[in-house]
Structure formats: structure tokens, C-alpha cells
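Asker: Starting from these lines, generate the structure:
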Amino acid sequence: MRPRVLAWAAVAAAVPCLALALPPSARAAAPAANDPVALPALRWALAPGEPCTAASQVTAETEPWTVKELGLPGAWQLSDGQGVTVGVVDTGVANGLRALVGRVDGGGKDCVGHGSFAAGVIAGSPLAEGKVDGVASGARVLAIAGTDERGATDPQRLAAGIRAAVDGGARIVYVARALLDGREELTAAVAYATQKRALVIAPATPDAAPQGQGGQPDLTARPYFPAFVPQVLSVAAHGPGGSPPKKAPAPFAPDLSAPGEAVVGIGPSGTGHYLGSGSSLAAAHAAGVAALVLARDPRLTPEQLSQRLVASAYPADVPQLDAYAAVAAVPAPERPHGEPREPAARIAAAPHQQGLRTALFIGGGTLGLVVLVAAGAFVVPRGRDRGWQPADSPPGNGAEAPGP
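Answerer: Prediction:
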């Protein structure tokens, strides 16, 4: 079972600082685009005979809500993911994407467009035509086809994709799919990745619910793979304000929640944008933040990297990803020629969430301990009054569950 911890307590234990944040209800829901409804919908698979996804003719002109939600402006002052390779096991990543120019290995054709979209979320650079940012614009992408041309997949394809990404030098492996079967194959592939010091990040649920009785969507919470493998960082989706998407499959014991509704991103060609939703996009955001953190400290093991993202997350029933807190909690690496480290976080230069979600970092030592205790005495009662007290932790991905 994976431990579920309050973010402020875990960060205080890991580094001499304490992060306090406003509750999700206080967040502003910034618009995803100038008119999100006008953006074409992202697909995760194509029907037989359906043509490949064409370039979008609509460009988003407003900064996506996900940028402020994750605290990216502050995180970018500390890291851009440079030096980290993220394996994208998806429908492929198209060649020639301007948002990823010069930073894609293994690119080719992406008929569906999902892999290109996810790669843009993870590592895209903003274009002059729009303000859509990826999370880690300095990271490299290793494109691995984990599906056929139409987006269909199976456990063997995904397992082979994980291994290929690791063999290609990826320290972070993003897997776009969640399957009900494949426990044995995917567990072995994840073990291989972990042995090679690579963290696998996967959606806790599929983007489209499986069919239940009567042809109705089955939204029951159940284990999906590879997310349910203990070493995998399992990510669920939330929308603006922190609420889970409506009519989406319920996640089974996810480790983390990240933006996965009304996400704006690139297509497989052109400079227009698409609008997507689903846990696969939440996992893509988590993979990008993992790249920011790993670039800050490449010595982190997969377990340490995963724990860093969870421990620094905003405390909720499912901890909510916070890029700024995750990156700022990692000490800066040693500079060459014996120069001193830079401060762990430049608070004045990086106001988090433009005042909507603030962070207070308290130094170590006796004074820091006194202030920490005093802050806890004040924050905990207030948090309980406002509904911050978490429910009993659900079983983690290490819990026993029925086989596929």
C-alpha cells in the first residue's frame, strides 16, 4: 500500500520548509481558450475507415487554466526539464511539430494525434500564434508507438513500448493507456524500467469508460494496468477548481490527481489546437512535472521522484499535483568550480498562482521548528473547519485486487 500523506507534513519532513496553500475552492477557473467549445476534440482512437486527424484550423489565444493551476510560472524559474528524456508510449509523435522542433527522437506519423498532443503537454514550447505551453519545454521526447495506426493496443504492445523507452534512454516513461488486463506483462515491464532507474507514469483510468450492461458506460472504480502496478505513479484527472470530471470512470486508489479536463494542446500537424479530457492528459502533466524535478536533481531514484510529486501535492482525498512546490522543494544542484548552491526557492521572484494559491516556506533550525508548530496549531483547526480533513486513505496500488 502506498502511503497517503498531507503535502505540508511530507514536505516539512523532507526539506526544511512548509508549504501552505489555499483550498481548491479558492482557485480561479481561468478559461482554457478564447472559445474552448470551438476547438476540435482530441481523439484517443479512430474507427475503422475514419481518416487520419487533420490539422486544427482554430488557435487558442488565452493561456490555459492548467498553467496557473500547476504553478508553472514559478516552477519555470527553477527548471525547464533540460537534460531529461521522457518516453511517450502512445499513438506516436508526428515529425515536424514546431512546438517540439529539435527535441523529438523516433518521431514519425501520428494518424490519431493523441501522442502528439500528449508530447506537447509534456514538453511543448509556446508558438507565436498562441499561448499554449507544455510543462517542461527543455526536455526531450522519445516517441514510442504503443498502439497500431488507429490507436488500438494490447498489453504486449504497451509492455514492449515501456521497455523500448527505457532502452532508448528515457528516465520518465509516460504510458497513455489504461487496460483491464495485462497484469503479468506490464508488471514485468515496469520492473524492468524501475531496475533501469526510470519512473513509469500512467493514467488511473481510461479516457473512455468501458461498456457495461445494456451498452451503458461502466464508471465503476477498478484496477487498470499499468497504473495499478505498485512502482507506477498512477494519476487521475481533475478539472478547473479541483473537481473530478463528470461522467468519467472512477479512479481506483490513484496516487495523484492532475489537470485532465478542458486541456488545450497541439495537433499532429499545423499550428492549431485541440481540446482534450481524460486521465491520460493528467498523466501527461505529471510526466512533465516529473521532468522538471528530475532536471533539478538527476540523482533521484524512481521511488524518490514519485514520492516527491505526491508529498509536495496539495492535500486532498487524492493529492493534487503542484509543480512549483515539487520543484522548489528540491535543492539546487552544485554549481561547477565549487560555487555555492542557489536558494532552494526564489519566493519573491516566483509568486505562486498570482496570489490565489500562496506558499510559505519556513527555514530550518530552532526558530523554524517553533514557527512550524505554531503554524500547525493554527492551520489544522482552520483546515478542519473548511473541510481539509482528509477521509480515510483508500488502499494503494500495492493492495491486493482481483486479477484481470
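
Asker: hey, let's count contacts and neighbours off CA atoms from now on
Answerer: Noted.

Asker: Could you find the closest non-adjacent residue to the residue nearest the centre of the chain?
Answerer: By C-alpha atoms, centre = their mean, the chain has its centre lying nearest to Ala286, at 1.5 Å. In space, and not counting its chain neighbours, Ala286 is closest to Ala258: 6.7 Å by C-alpha to C-alpha, 6 or more residues apart in numbering.

Asker: Skipping adjacent residues, who's closest to Tyr192 in space?
Answerer: Tyr192's closest residue in space is Arg163 (C-alpha to C-alpha, 6+ apart), at 7.0 Å.

Asker: got it, and Gly288?
Answerer: Ile122 (4.3 Å).

Asker: residue ranges of the strands in this protein, please?
Answerer: 85-90, 104-105, 140-145, 172-175, 199-203, 233-238, 256-259, 263-266, 273-276 (DSSP state E).

Asker: would you turn the ones you listed into TSV with distance to Pro223?
Answerer: Formatted as TSV, those follow (distance: least, C-alpha to C-alpha, whole Å):
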stretch	distance to Pro223
strand 85-90	20
strand 104-105	32
strand 140-145	24
strand 172-175	16
strand 199-203	11
strand 233-238	10
strand 256-259	15
strand 263-266	25
strand 273-276	23
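
Asker: and the longest helix seen in the chain, what does it pack onto?
Answerer: Longest helix of the chain, by residue count under DSSP state H: helix 365-385. Counting contacts by 3 or more C-alpha pairs under 8 Å, 6 or more residues apart in numbering; DSSP states H and E, helix 365-385 packs against no other helix or strand.

Asker: Now do the buried residues in that helix.
Answerer: Gly368, Leu369, Leu372, Gly376 (16 or more other C-alpha atoms under 10 Å).

Asker: Closest one of these to Pro210?
Answerer: Taking C-alpha to C-alpha as the measure, Pro210 lies nearest Gly376 of these, at 43.8 Å.

Asker: and the gap between the closest one and Pro24?
Answerer: Distance, Gly376 to Pro24, using C-alpha to C-alpha, to the nearest Å: 19 Å.

Asker: To compare against the first, here's the next sequence to fold:
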Amino acid sequence: MPSSTRRLLTALAAVAALAPAPAAATPSPSPATGRDVTVLPPLPVRLGEGKPCTAPSERTATGSTWAAPALGLTRAQRLARGAGVTVAVVDSGVAPDTPGLAGRITDARKDCLGHGSFAASLIAAKPGKDSGVTGVAPDATILALPGTDAQGVPSENLVAAGIRSAADRGADVIYTGAALPTGRVELTSAVSYATGKGALVVAPAAPDALPERDGGLRDAPPPSGPYWPAAAPGALSVVDFGPSGARPSGAPPAYRPDLAAPGDAMVGSGPGGTGHYIASGSSLAAAGAAGAAALVRARHPGLTPAQVAGRLLRTAYPADVPRLDPYAALTLSVATGSEQDTATLAELPAQAPEPAENGPRSTALAVSGVCLTVVLLLGAMAVVVPRGRARRWTPPGVG
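Answerer: Below you'll find the predicted structure:
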């Protein structure tokens, strides 16, 4: 069975571990597995005028999420955890009491919507005492910068200013939660500026939801993109997929994504409290990819932003849109010549080390090789020694 298939099956089985602790909560079928799990509160995509801020969740997911085994985080985090890397979160803010991020948020601020806190937890949260939910890079530092207004509505000016500020303040990776149909000039310039400062910008290739019209669902055809800043040269554009391996039906179309990552039925922290929310969208896939970029920067600190993006792309699982594989990005040897520093989807030669679980097999092969060598040496000696003795150890023709 291919490793990608095994990992997908493992991911599907892992969704059952999301059951929160409170026994009194009402169970309902999980869309991913059909099993009964307690439903977490959904994180809103936007807050309407006059709506209160997102309330703390009272429900906690006790197990790990489906995305953790899908990304191979257990193995990847043995090699790197993002220590020494700063990931800027240009979004609705990151609340100072976001679970799993204590002491690692710079410029923490009120997050009325909760999206920025949720994304930051997917990037860098440590698992809690009663929960296995973890971020991709749990030792990374978060730099919180505004990319939306108080209601969670982004604008090209706010996002561009946030990207530039993050670059000026030394961010290694810059995550933005916005996918904007406008702002090409401002956001292309901001991404170029950040790249020149040594920061990789990671952004969603599609919005999380289509806008509503007159209180109802949008009735016009969905926009086909491009979306900014993801479409800007130098940015890493990411689209989501779910536990089934596909995007949910009705999801906004993505515009030329570079990479796919888990982004549907995601579980993360919110602003305040110790509970969790559930949410879906390409912005959450981009958060996971930003965390993976932080792992690469921690393990390979000398790489340029283009080389980090290229490593993530060249080591991804082959698919219509290559799928993020943090462990492979940390371990595979890939060419990094100047002509290959751009983030493209070209296939490049790679040499993979033996996985950790193949240790016994590798040891057995090594012992077998040594034994074979000894046998060959003994056979050679059985031929050479008698002839040497017959000649009294002199070369042919001498004496």
C-alpha cells in the first residue's frame, strides 16, 4: 500500500480522537467519519455590524486532530520544532491568552473575531495538559500584526502594511489569512519587500467563504481569482483539503495554488478560555504551511525564502496540487543551485534517508553485508594460503 494511502487512512481514523471532554454535550455525526463525536463550536468567518466578539469555547478536544498524522508531525517534530523562528500572523490579531502560546506572542492584542488566534494556534501552539491538539511548529514565536478591522474584515492596505512591518521586525515567515480580489499593486510590492528582507510570505489561494448578498447566499458566479497576496511573485500560495483527501463541495475556487495542506475540519484555539473551535478554509491550510516553513527555517537556517518554498514544493506528495509533507521537507536532499532557487513545481532529484521505523531492517542488511564480506575473505584465504605455502611465499618465477 503506498505511503500516501496509509497516511490518509491513518488520518481518517484519527478524526475520532477529536471528542471533547464534557459528557453533557450533544453528540452528532462527524462529517469526516460518520462516528458520533461531540461537535465543537464553529469559528465565524466574519462578524457582522453590531455583533459581539467571539465567545470563548467551553469544549475541549482531548485527542490529536486528523491533520497531525496526515502531516507526519510526530516524526517531523523530532527533527525541528521551530525554535528560534518568528512567524508573523497578519490577521485579526492574536489574543494574549491564546492556549498553547503563553510567553511566545509578541504584540498580542484583542482578537474580536478569533481567526488570528486560531491560525496562530495551528502554526505554533503546544498541546495542553488535557489535549493533544498541537501546532506544526510548537516552539516558534508569534508576531501578531493587524490585517483586518475590528470585525475581521481585511483590506489590501492593512495586509500590505502588516507584511512590511513584519519584514522590518525580522520575521522569518509571514502568514496572512486574507485572500483579496483586489490590491495587486500594493500586495505585490509588499511581498517583494518582505522577500528582500529574508521573509517567506505564505497566503491562501482562495477565500474561506464566498461573500453573502442581502442576507442570503451569493447568487453570482464565484470569482475565479487571482487572489492577493497569494498571487504575488515570491508568495507561497496554499489551498485546503479535508480528511477525505478532497476539498468540500461548494468551496470557493482556488487560483493557481502552489501547495495543498490540511485545512478542513481543523481544530484550534480561540481568543480566551481553554476550549477549541472547528473551522475550514484555505487560510487554515496556509497556517499549516507557514508552520512547516518555520520547521524548515529552524533546521536549515541558511536557506533563502525561495529555497524554503522550493524545498516545501519539491518534497511534497505528487498530486494535482502537491501536498505538504513536513518530514520530507526536513530530511530530503534537494538541489539548491541558483537556477533552481525559484519556487516551482518542477520535479528535482531527491535522496531520502531510511525512515526511522526501518531501523531494524537497515541493521539486518548491514549485518548481512558484513557476514558476506567475511565469508568471501575466508574463501579467498583458502585458495591463496596453500599456494603461498607451496611457493614458500615467493612470487612466481623467483627462486
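
Asker: So after superposing, what's the score?
Answerer: The pair, once superposed, lands on a TM-score of 0.76 when counted by TM-score structural alignment, normalised by the length of structure 2; 322 aligned residues with a C-alpha RMSD of 2.4 Å.

Asker: Show me the helices in structure 2, by range?
Answerer: According to DSSP H, the helices that structure 2 contains are 3-14, 67-71, 73-79, 115-124, 156-168, 184-196, 282-299, 305-314, 326-331, 359-390.

Asker: Mean deviation, the shortest one versus structure 1?
Answerer: Once the two models are superposed, helix 67-71 of structure 2 sits on average 0.3 Å from its counterpart in structure 1 (mean C-alpha distance after the TM-score superposition for structure 1).

Asker: gap between that helix and the chain center?
Answerer: Counting by C-alpha atoms, centre = their mean, to the nearest Å, helix 67-71 of structure 2 is centred 9 Å from the centre of its parent chain.

Asker: Mind giving me the packing neighbours of it?
Answerer: Using 3+ C-alpha pairs under 8 Å, 6+ apart, helix 67-71 of structure 2 is in contact with helix 3-14.

Asker: buried stuff in the helix it packs on?
Answerer: So, applying 16+ other C-alpha under 10 Å, buried residues of helix 3-14 of structure 2: Leu8, Leu9, Thr10, Ala11, Leu12, Ala13, Ala14.

Asker: Remind me what it packs against, helices and strands.
Answerer: Counting by 3+ C-alpha pairs under 8 Å, 6+ apart, helix 3-14 of structure 2 packs on helix 67-71.

Asker: which residues sit against the helix it packs on?
Answerer: 7-8, 10-11, 14, 74, 134, 243, 262, 266, 324-327 (C-alpha atoms under 8 Å, 6 or more residues apart in numbering).

Asker: Export the residues you listed as a markdown table, with columns for distance to Val367 of structure 2.
Answerer: Converted to a markdown table, the contacts of helix 67-71 of structure 2 look like this (distance: C-alpha to C-alpha, whole Å):
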| residue | distance to Val367 of structure 2 |
| --- | --- |
| Arg7 | 31 |
| Leu8 | 34 |
| Thr10 | 33 |
| Ala11 | 36 |
| Ala14 | 37 |
| Thr74 | 29 |
| Thr134 | 39 |
| Pro243 | 41 |
| Pro262 | 41 |
| Met266 | 45 |
| Leu324 | 36 |
| Asp325 | 32 |
| Pro326 | 32 |
| Tyr327 | 28 |
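
Asker: from the residues you listed, which is closest to Tyr227 of structure 2?
Answerer: Nearest to Tyr227 of structure 2 among those, with distances taken as C-alpha to C-alpha, is Pro262, at 19.5 Å.

Asker: can I get the strands of structure 1 in CSV with mean neighbour count?
Answerer: Shown next, in CSV, are the strands of structure 1 (neighbours: other C-alpha atoms under 10 Å):
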stretch, mean neighbour count
strand 85-90, 30
strand 104-105, 20
strand 140-145, 28
strand 172-175, 30
strand 199-203, 31
strand 233-238, 31
strand 256-259, 31
strand 263-266, 29
strand 273-276, 26
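
Asker: thinking again about what came up before, which residue in structure 2 lines up with the residue nearest to the centre of structure 1?
Answerer: Using TM-score structural alignment as the criterion, Ala286 of structure 1 maps onto Ala289 of structure 2.

Asker: and if you look at Ser234 of structure 1?
Answerer: So Ser234 of structure 1 corresponds to Ser237, using TM-score structural alignment.

Asker: and Ala349 of structure 1, how many neighbours?
Answerer: As a burial measure, Ala349 of structure 1 scores 10 neighbours (other C-alpha atoms under 10 Å).

Asker: mind listing what the closest residue to Ala198 of structure 1 other than its chain neighbours touches?
Answerer: Among residues not flanking Ala198 of structure 1 along the chain, Arg171 sits closest, at 4.2 Å (C-alpha to C-alpha, 6+ apart). Shown in contact with Arg171 of structure 1 (C-alpha under 8 Å, 6+ apart): Val84, Thr85, Val86, Gly87, Arg197, Ala198, Leu199.

Asker: Tabulate those residues in TSV, adding columns for distance to Pro298 of structure 1.
Answerer: Shown next, in TSV, are those (distance: C-alpha to C-alpha, whole Å):
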residue	distance to Pro298 of structure 1
Val84	8
Thr85	11
Val86	13
Gly87	16
Arg197	10
Ala198	11
Leu199	12
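
Asker: out of the residues you listed, who's nearest Leu294 of structure 1?
Answerer: Using C-alpha to C-alpha, the contacts of Arg171 of structure 1 come closest to Leu294 of structure 1 at Val84, 7.1 Å.

Asker: is it true that that closest one touches Leu294?
Answerer: Yes. The pair Val84 of structure 1 / Leu294 is scored as a contact, 7.1 Å apart, by C-alpha atoms under 8 Å.

Asker: about what we covered before: I'd guessed the residue nearest to Tyr192 of structure 1 sits against Gln195; true?
Answerer: No. Arg163 of structure 1 lies out of contact with Gln195 (C-alpha under 8 Å); the separation is 11.1 Å.

Asker: who has more neighbours, those two?
Answerer: Arg163 (22 against 13).
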